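Undergrad: Got a sequence here, can you build the structure:
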Amino acid sequence: MSQKKLKVRCWIELDDSRFFGPGRAELLELIVLHGSVSKASKAMGMSYKKAWDMVNDLNNRGPQPFVILQKGGQKGGSAVLTEFGKKFLLRYKDLDARMKALAKEGEDIMENL
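TA: Got it, this is the predicted structure:
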C-alpha cells in the first residue's frame, strides 16, 4: 500500500503577488523571540538583506506597519512587532492550523484510495 499525504500551505496574496506565508510568519515569530531582524535572520539561516527586504515589504505593502525598527547604536538595533503585526500573525497562525486540520481530515478520506 502506498503512503498518501495531503499537504497545504497558506499564502496571502496582494495584487497578484505573495505577501504573507510560512516564511514571513516564522521571521516575525523569531523577531519576537530575539528582538532583532539580524538575529532572527541568523536563526532562520537567511541573509540579513533578505529578512530586511521582507520586513520592509510587510511594512510598505500592508495596511499598517508590522514591525517597528530602531537603528543600531552601541548595542545594535532592535525590532518589535506592532500591535497590528502581533494580531495579524496570530490570525494567520490560526488560519494555518485550521487548514492543516482540514488536510488531516482529507488524509482520512484518502485512506480508502
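Undergrad: going forward, measure contacts between C-alpha atoms and count neighbours the same way
TA: OK.
Undergrad: got the residue ranges for the helices in this protein?
TA: For the chain, the helices defined by DSSP state H occupy 22-34, 37-44, 48-61, 83-110.
Undergrad: Please name whichever of those is nearest to residue 75.
TA: helix 37-44 (12.5 Å; C-alpha to C-alpha).
Undergrad: Tell me the helices and strands packed up against that closest one.
TA: With contacts taken as 3 or more C-alpha pairs under 8 Å, 6 or more residues apart in numbering; DSSP states H and E, helix 37-44 sits against helix 22-34, helix 48-61.
Undergrad: Once you drop chain neighbours, what's closest to residue 86?
TA: Leaving aside its chain neighbours, residue 86 sits nearest to residue 66 (7.7 Å; criterion: C-alpha to C-alpha, 6 or more residues apart in numbering).
Undergrad: same thing with residue 31?
TA: Distances taken as C-alpha to C-alpha, 6+ apart place residue 40 nearest to residue 31, at 5.3 Å, with adjacent residues excluded.
Undergrad: ok so, going back, tell me the most buried of the helices and strands packed on helix 37-44?
TA: Most buried of the helices and strands packed on helix 37-44, by mean neighbour count (mean count of other C-alpha atoms under 10 Å): helix 22-34, with a mean of 18.
Undergrad: I'd like the structure of this one too, to check against the first:
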Amino acid sequence: MRVSIRLDLPSGGRVGPGKIALLEAIAEAGSIAGAARALGMSYPRAWGLVEALDAALGTAAVTRAPGGQRGGGATLTAAGHALIARYRTVEAAAQREAQREEGAPGEG
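TA: Model prediction:
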C-alpha cells in the first residue's frame, strides 16, 4: 500500500506530492526550467506552482535569479527546505501506520 499525503496550510493553500516533487526537482536542477523539464511539466505551470507555494507559505519557497547570458537559476529557501522536510516526515509516519494497519490481525 502506498500513502499519498496532502497538507492543508493555515493560509488555505494545499501542498501535495506534485508541489513537493517540484521543490525537490528545483533543488536538484538549480532552476525552475530544469525542474519543469525533469518532471515533464511546462515552465509556465512550474512557475505558477512556485508562486502558489510562495503565496500559501506567506514567504518565498524558492529564490530566483533572472535569466540572461549567464542563465538564471533557482534555489530553495529555508522555508522551502522546511516544507519538504515536514511533508516527508508526515508522509513517512502515515506510510508506517498504513503498513502497520495492513499487517494487523483480522485483516486480509
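Undergrad: TM-score for this pair?
TA: Remark: TM-score between the superposed chains equals 0.87 [TM-score structural alignment, normalised by the length of the second structure]; 108 aligned residues with a C-alpha RMSD of 2.0 Å.
Undergrad: Give the aligned equivalent of the residue nearest to residue 86 of the first structure in the second structure.
TA: Matched by TM-score structural alignment, residue 66 of the first structure corresponds to residue 61 in the second structure.
Undergrad: my guess is that match contacts residue 53, does it?
TA: Yes - using C-alpha atoms under 8 Å, residue 61 of the second structure makes contact with residue 53 at a distance of 6.7 Å.
Undergrad: picking that back up, show me the one of the helices of the first structure that comes nearest residue 7 of the first structure.
TA: That would be, of the helices of the first structure and by C-alpha to C-alpha, helix 83-110, which comes in at 6.4 Å.
Undergrad: what's the average per-residue distance for the closest one once overlaid on the second structure?
TA: Helix 83-110 of the first structure, aligned to the second structure and superposed, deviates on average by 1.3 Å (mean C-alpha distance after the TM-score superposition for the first structure).
Undergrad: Centre of the chain to that helix, how far?
TA: Its chain's C-alpha centre and that of helix 83-110 of the first structure lie 12 Å apart, by C-alpha atoms, centre = their mean, to the nearest Å.
Undergrad: Also stretch 38-53 of the second structure?
TA: Put simply, stretch 38-53 of the second structure sits 11 Å off its chain's centre (C-alpha atoms, centre = their mean).
Undergrad: Check stretch 37-49 of the second structure too.
TA: Worked out by C-alpha atoms, centre = their mean, stretch 37-49 of the second structure lies 13 Å from the chain centre.
Undergrad: Read off where it ends up in the first structure.
TA: Stretch 37-49 of the second structure maps onto residues 42-54 of the first structure, going by TM-score structural alignment.
Undergrad: ends of the matching stretch, how far apart?
TA: Using C-alpha to C-alpha, to the nearest Å, the end-to-end distance of stretch 42-54 of the first structure comes to 14 Å.
Undergrad: Also stretch 64-75 of the second structure?
TA: Note: stretch 64-75 of the second structure ends 7 Å apart using C-alpha to C-alpha.
Undergrad: if we can go back for a sec, tell me which of the helices of the first structure lies nearest to residue 12 of the first structure.
TA: helix 83-110 (9.1 Å).
Undergrad: buried residues in that closest one?
TA: 85, 86, 89, 92, 93, 96, 99, 100, 103, 104 (16 or more other C-alpha atoms under 10 Å).
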